[in-house]
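**Q** Below are the sequence and a predicted model; questions follow.
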Amino acid sequence: MTALAMRLAAAGAGSAAEPAVVVVPRVQADPAMNAPQAGWDAAASIRIDEPVGEAARAPVRLTTDVSILRTEDALALRFVCTNPSAPNFETRERDRDAEAYDDESVEVFIDVRDGSDYYHLVVNASGSVYDGRKLNRSWNGDWTAAVRQSGHGWEATVRIPFQTLGGPPAPGTYWLLNICRNARGPDGQWERSAWIAPGYHRPLGLFCFGDVDARPLFRDLHRALANLQRFETVGAAGAGASISASVATLESRIDDPSRVAPERFAGLLAAADEVSRTIEPSVQQAVMRAILETPRP
């Protein structure tokens, strides 16, 4: 099972749905950190509108729009957070790595897919920040955040140098990311929302920095398929042949697996995850069959 399939399963998804995709535009100069719209015209945009938590059945009332850019050496995000309670919403100045997520705040979860824990960055409406790796707050990254109050709520701009995330994204790679918002509305009720539910600590959306190299995806499938076929050689042929045909069909749809358009890669990844979901139980069945059919001395 691929990494995304495992994350979707952990999130409670019944099948590998096609993931959301953002193609991150590249600009030459850093956008302004504390000025409305300055330098953000070329940005990709997403809306944080999936309700999560206890009020997940109610629609999101407090909207959050996010603009996304990259430069040669950093990722930049701008959050426009509406709240009719402004400027009296609940927030406070806190020490670094204190519970900024308990205030009016935004949270960013970034998985750079290097095998290590994902990054967790938080900024509240007072400009206080929290950062950590997974649930470990001892990690402190070299990143900056600026906030400003507005008539409709508040805004935050975050600049994350790639070096603090282990280095810039290599050509053809993609990252996984999610963004969440914590807000208390005029009625005093907390509202928690995400780009992709269930949100918190679930980096599920694809952040692509250009065309994606699909060859590692196919290598993983072939490796899992070879493992299945190795066990099936002991007994009668099982699922290996049909799974092999499915993998071949996926490969035939891609002219150049080293350069796949991000939107098309999302569909390919979802299809590959569906195939991978059949491999693990098939391996288990093949192992049991091999054990049962091996002659005993």
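**A** Cool, the structure landed. Owing to the predicted nature of the structure, the values given are computational and were not obtained by experimental measurement.
**Q** from here on, contacts and neighbour counts on C-alpha atoms
**A** OK.
**Q** which residue ranges form the strands in the stretch 1-150 of the chain?
**A** For the stretch 1-150 of the chain, the strands defined by DSSP state E, counting those that start in this stretch occupy 21-23, 44-47, 50-51, 64-70, 74-82, 105-111, 119-124, 129-133, 144-150.
**Q** Geometric centre of the chain: which residue is closest?
**A** Nearest residue to the geometric centre of the chain (Cα atoms, centre = their mean): residue 177, 2.5 Å.
**Q** Distance-wise, check that residue relative to residue 108.
**A** Note on residue 177: its distance to residue 108, by Cα to Cα, to the nearest Å, is 7 Å.
**Q** and the gap between residue 156 and residue 162?
**A** From residue 156 to residue 162 the distance is 19 Å (Cα to Cα).
**Q** Among the two, which residue is more densely surrounded?
**A** residue 156 (25 against 18; other Cα atoms under 10 Å).
**Q** residue contacts, the nearest residue to residue 86 once chain neighbours are set aside?
**A** Leaving aside its chain neighbours, residue 86 sits nearest to residue 153 (5.0 Å; criterion: Cα to Cα, 6 or more residues apart in numbering). When contacts are counted by Cα atoms under 8 Å, 6 or more residues apart in numbering, residue 153 touches 80-87.
**Q** ok, back up a step: where's the residue nearest to the centre of the chain, which helix or strand?
**A** Assessed by DSSP states H and E, residue 177 sits inside strand 174-184.
**Q** roughly how far out does that strand sit from the chain middle?
**A** Computed by Cα atoms, centre = their mean, to the nearest Å, the separation of strand 174-184 from the middle of its chain amounts to 8 Å.
**Q** tell me what that strand is packed against?
**A** On a contact count with 3 or more Cα pairs under 8 Å, 6 or more residues apart in numbering; DSSP states H and E, strand 174-184 meets strand 105-111, strand 190-194, strand 205-208.
**Q** which residues touch the longest one?
**A** Contacts of strand 105-111 from elsewhere in the structure, counted by Cα under 8 Å, 6+ apart, are 91, 101, 117-125, 175-183, 200-203.
**Q** Check it against this one:
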Amino acid sequence: MGGKMRTLATGFAGLLLAGACLAQELRLPMGKELSAGGFVTTRGEIPGLNTEVKVRRDAENLYLTIFNELEPGTRPKVAGHRDDDVSIFGGEVVEVILSPEPESGVYYHLAVNPNGALYSAKRRDMSWNPPVSRKIDWKDSGWSAGLVIPFSAFGGKEPGAGTAWGVNFASGRTVQGGYSANWSGASDYHDVKQLGKLIFSGGEKQETAEIRKLVLRNNTVFLELGISGKTAGGSPWIRVTLNGQKYEPEKMESGGCMASSWKIPLSQDYLPQKSSHILEVLVKDKPDGRVLFHKKALANSAHAGDLKLDRFYYTYDDGKVNYSHDFAEPAEITVSRDGKVCRTIRNAKKTGVFYFAGPPTGKKAAPGLAPGRYVMEVSSGNKRTSRVFFILGKVPAPVPIRAEAEFKIDGDIFTLDGMPVFLLGGSPTGKAFLQFGDAFNVDYGRYGVQPNAVQILGIPGYRLTRQPATGYVFPPDAGFKRIVDKSLESGGKMKRFFTRIAYEAQMNVYEKNADGKLTEKNPPEFYAGLYRHLKAKAPERYFSIHIDHHGNLKEFASVCDIFETACWSSSFSPAMIPNLVRDMKEAKTAAGCKPVIFWLGGTIPNVSCRTAEELRAGIYLAVIHDLAGIILHMGHGYLPQERSRLWSLISGVNAEIQRFYPEFRKGGLLRDFVLKSSEGFAYAARKSGDKVILVAVNLSGGEKRLAMKTVNGDIDDVFTPYEPKVYEAEKQGIAELPL
């Protein structure tokens, strides 16, 4: 028997429950020059400046010319110190990564700055010094590095026909906020699996398709595509789409090399908070459908038409909402609940105040509003945008933790007193400006911690070093183990804690010998041995390990009880959401049945880019994808007080999640509960007792309507940017759900 679905308030009003990276390929015959362009950032985004590589070879050398476009009238930042090759990465560089035998995991890394200074390493071993000649050229539009790389530098002769090397080209930029873009679409240059292919072909004729230019400027994508050679069916089949909508080229040239160009605006009536459009370029040979080229990238539009509120949660002690917008005047603001407008502000100024608790003393205003979820929308002409906020009847309080509650791992979840608990913590920060006190149930950053929270301990005895490369220095094995064993004697009476073996464990590991010299160790192997020792000495304890690069994801996930991780392509990206689901799934797959604590950047990559909506969506996505907790990275300075809406969200989201999480996570996953759904949403349904709980998240930076058919009825609802919502099935429909 079907029934309606009703929204569970994901704030605190109303009913609450208790408790693509595509493989890139270059086919390089003798004597022919190919172009490798279409760079995207390590976060999969289209950059604002173009980089193009020209590649050719002869019997002895590989020849590369890497051109880096510059902003008009600018010069690139140049960094570097004598006897410190790594220091060139403090400025602009171009990079080449080559792997003659990708299956071995060995790669060679070259980088050159605008002065011609060279960095070279085999993996991270900088003792590899190949005889690479380089030439730097300057133009008004940019600079280029010409490299001649002998095949003998890799210990072999000219690669034979059909040989495939791993390859990537990259450009490190210091402008436009700083970013690194690359040809293969890699998120980690040290992960051989993310390299493209350089195939040394014979003299046969072939067709090639290549992107010569791919940049995003002034909310417009500029794309240039070149096709050389003649396909079997004449002109190839080309499809360029943005969010699934096909775009025809503005210009086409034919002849020995066909060239096409596109100019695609990112214009919308609803102005998104942050919007990531998906650009896809697909080129096929007409007769046999053979793919000549395929690339996907994210086009992030700018913050045009912003609306800012001073908080995410409001209490009646606040009494008012302070807002600002940058829409053209005259603008109109409406406040609505459940789709019905309850307030209208005509000719709204750029900044203003909206009173919701009744009129202030001596002024006229509309009657107060009841607790609940509200949407403020600003519009001007045909442009509009909106933000959600909550009016709370009382200060939110998370589920209390008893002083005697025991912290346990049950499969891939955490429990307190036998009930599932989602861990939420904040890393140490310079200053905190929380709206409410009990923000976290993990005692990590020493602020905003609710009573009896779970604690994170550390392993003593090792230190951070910057020489010979950034990493950790450990004492000799026997001495270090004595220090560790002594530390394990503490915490015997503690009931709620786990011990982190290492933070950013992917960094280099060195063991200091008796003579003071350092011996480099393989990090996954070293920590595997340390983890075995820790579990042998304290089998009842839980140990975590943390990484923020995924080159050895499975290896690190296997040397802990709790896996902590972050991804620069999502966690610490200016646009968090586009790659977040992919990265969370990857971490969960690597960890298997272990709990995963995912890190999200609150102040990383900077203190201005993260929004309350993004962070809230990220936390709900962790719940949907069966992760066990979130740590908010609040370091590298602090989030300033004027980011009060984000501080408000951080203050109250712990209580928001704990209201439904224990029942939701205790339930069994219902994979077939949703029969049909609108695209652009992530969701999960679980059955616990006589309840079915469905959590859905809008993955878009714009307003989006959810049309969903479920076993228990239909949902037709409108979501604001990145908004999550929680639904519960009516009781009369639950009995008929398949278990």
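**A** Done, it's in. For clarity, every value in this text was computed on a predicted model and none was experimentally measured.
**Q** Got a TM-score for the pair?
**A** The TM-score (TM-score structural alignment, normalised by the length of the first structure) is 0.55; 182 aligned residues with a Cα RMSD of 2.7 Å.
**Q** Looking at the alignment, what corresponds to residue 121 of the first structure in the second structure?
**A** If you follow residue 121 of the first structure across to the second structure using TM-score structural alignment, you land on residue 110.
**Q** so who does residue 38 of the second structure touch?
**A** Residue 38 of the second structure makes contact with 50-52, 183, 210-214, according to Cα under 8 Å, 6+ apart.
**Q** would JSON lines of those residues with distance to residue 25 of the second structure and neighbour count be doable?
**A** Formatted as JSON lines, the contacts of residue 38 of the second structure follow (distance: Cα to Cα, whole Å; neighbours: other Cα atoms under 10 Å):
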{"residue": "50", "distance to residue 25 of the second structure": "19", "neighbour count": "23"}
{"residue": "51", "distance to residue 25 of the second structure": "17", "neighbour count": "29"}
{"residue": "52", "distance to residue 25 of the second structure": "15", "neighbour count": "25"}
{"residue": "183", "distance to residue 25 of the second structure": "10", "neighbour count": "25"}
{"residue": "210", "distance to residue 25 of the second structure": "10", "neighbour count": "23"}
{"residue": "211", "distance to residue 25 of the second structure": "12", "neighbour count": "24"}
{"residue": "212", "distance to residue 25 of the second structure": "14", "neighbour count": "20"}
{"residue": "213", "distance to residue 25 of the second structure": "17", "neighbour count": "20"}
{"residue": "214", "distance to residue 25 of the second structure": "17", "neighbour count": "24"}
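**Q** ok, of those, which one's closest to residue 44 of the second structure?
**A** residue 183 (10.5 Å; Cα to Cα).
**Q** which residues sit in contact with the aligned residue in the first structure for the closest one?
**A** Applying TM-score structural alignment, one finds that residue 183 of the second structure aligns to residue 195 in the first structure. For residue 195 of the first structure, the contacting residues are 46-50, 178-180, by Cα under 8 Å, 6+ apart.
**Q** and what of residue 202 of the first structure?
**A** Applying Cα under 8 Å, 6+ apart to residue 202 of the first structure gives the contacts 7, 11, 109, 177-178.
**Q** Quick check: which element contains it?
**A** Per DSSP H and E, residue 202 of the first structure falls between elements, in no helix or strand.
**Q** Let me know the distance separating it from residue 176 of the first structure.
**A** Taken as Cα to Cα, the span from residue 202 of the first structure to residue 176 of the first structure is 9 Å.
**Q** How about residue 130 of the first structure?
**A** From residue 130 of the first structure to residue 176 of the first structure the distance is 20 Å (Cα to Cα).
**Q** Please apply the same query to residue 185 of the first structure.
**A** Residue 185 of the first structure is 30 Å from residue 176 of the first structure, by Cα to Cα.
**Q** Which position in the first structure pairs with residue 241 of the second structure?
**A** By TM-score structural alignment, residue 241 of the second structure lines up with nothing at all.
**Q** which residue sits closest to residue 241 of the second structure, ignoring its sequence neighbours?
**A** Nearest to residue 241 of the second structure is residue 280, by Cα to Cα, 6+ apart, at 5.3 Å.
**Q** for the second structure, what spans make up the helices?
**A** For the second structure, the helices defined by DSSP state H occupy 477-488, 523-537, 553-557, 580-591, 612-624, 644-658, 661-666, 731-734.
**Q** for the ones you listed, which one sits closest to residue 426 of the second structure?
**A** Closest among those, using Cα to Cα: helix 644-658, at 9.0 Å.
**Q** which bit of the first structure covers the closest one?
**A** Here helix 644-658 of the second structure fails to align to any part of the first structure, judged by TM-score structural alignment.
**Q** quick one: that helix to helix 612-624, angle?
**A** 20 degrees (axes from the mean of the first three to the mean of the last three Cα atoms, to 10 degrees).
**Q** Report the separation between the equivalent of residue 131 of the second structure over in the first structure and residue 131 of the first structure.
**A** By TM-score structural alignment, residue 131 of the second structure lines up with residue 142 in the first structure. In this view, residue 142 of the first structure and residue 131 of the first structure are 10 Å apart by Cα to Cα.
**Q** Tell me which residue of the second structure lines up with residue 5 of the first structure.
**A** Going residue by residue (TM-score structural alignment), residue 5 of the first structure aligns to a gap.
**Q** so residue 5 of the first structure touches residue 273, yeah?
**A** Yes - taking Cα atoms under 8 Å as the definition, residue 5 of the first structure is a contact partner of residue 273 at 5.5 Å.
**Q** Looking at those two now, which is surrounded by more residues?
**A** Shown here are residue 5 of the first structure and residue 273; by other Cα under 10 Å, residue 273 has more neighbours (25 against 22).
**Q** Report the secondary structure state of the more buried one.
**A** Assigned by DSSP: H, G, I helix; E, B strand; the rest coil, the conformation of residue 273 of the first structure is helix.
**Q** Could you do the one 10 residues further on as well?
**A** Using three-state DSSP, the three-state assignment for residue 283 of the first structure comes out as helix.
**Q** how close does it get to residue 243 of the first structure?
**A** The value you get for residue 283 of the first structure to residue 243 of the first structure, if Cα to Cα is used, is 12 Å.
**Q** what's near enough to touch residue 420 of the second structure?
**A** Contacts of residue 420 of the second structure by Cα under 8 Å, 6+ apart are 413-414, 661-663, 665-666.
**Q** go on, residue 138 of the first structure?
**A** residue 132.
**Q** do the same with the one 3 residues further on
**A** Taking Cα under 8 Å, 6+ apart as the definition of contact, the neighbours of residue 141 of the first structure are 131-132, 164-165.
**Q** make it 6 Å
**A** By Cα atoms under 6 Å, 6 or more residues apart in numbering, the contact set of residue 141 of the first structure is residue 164.
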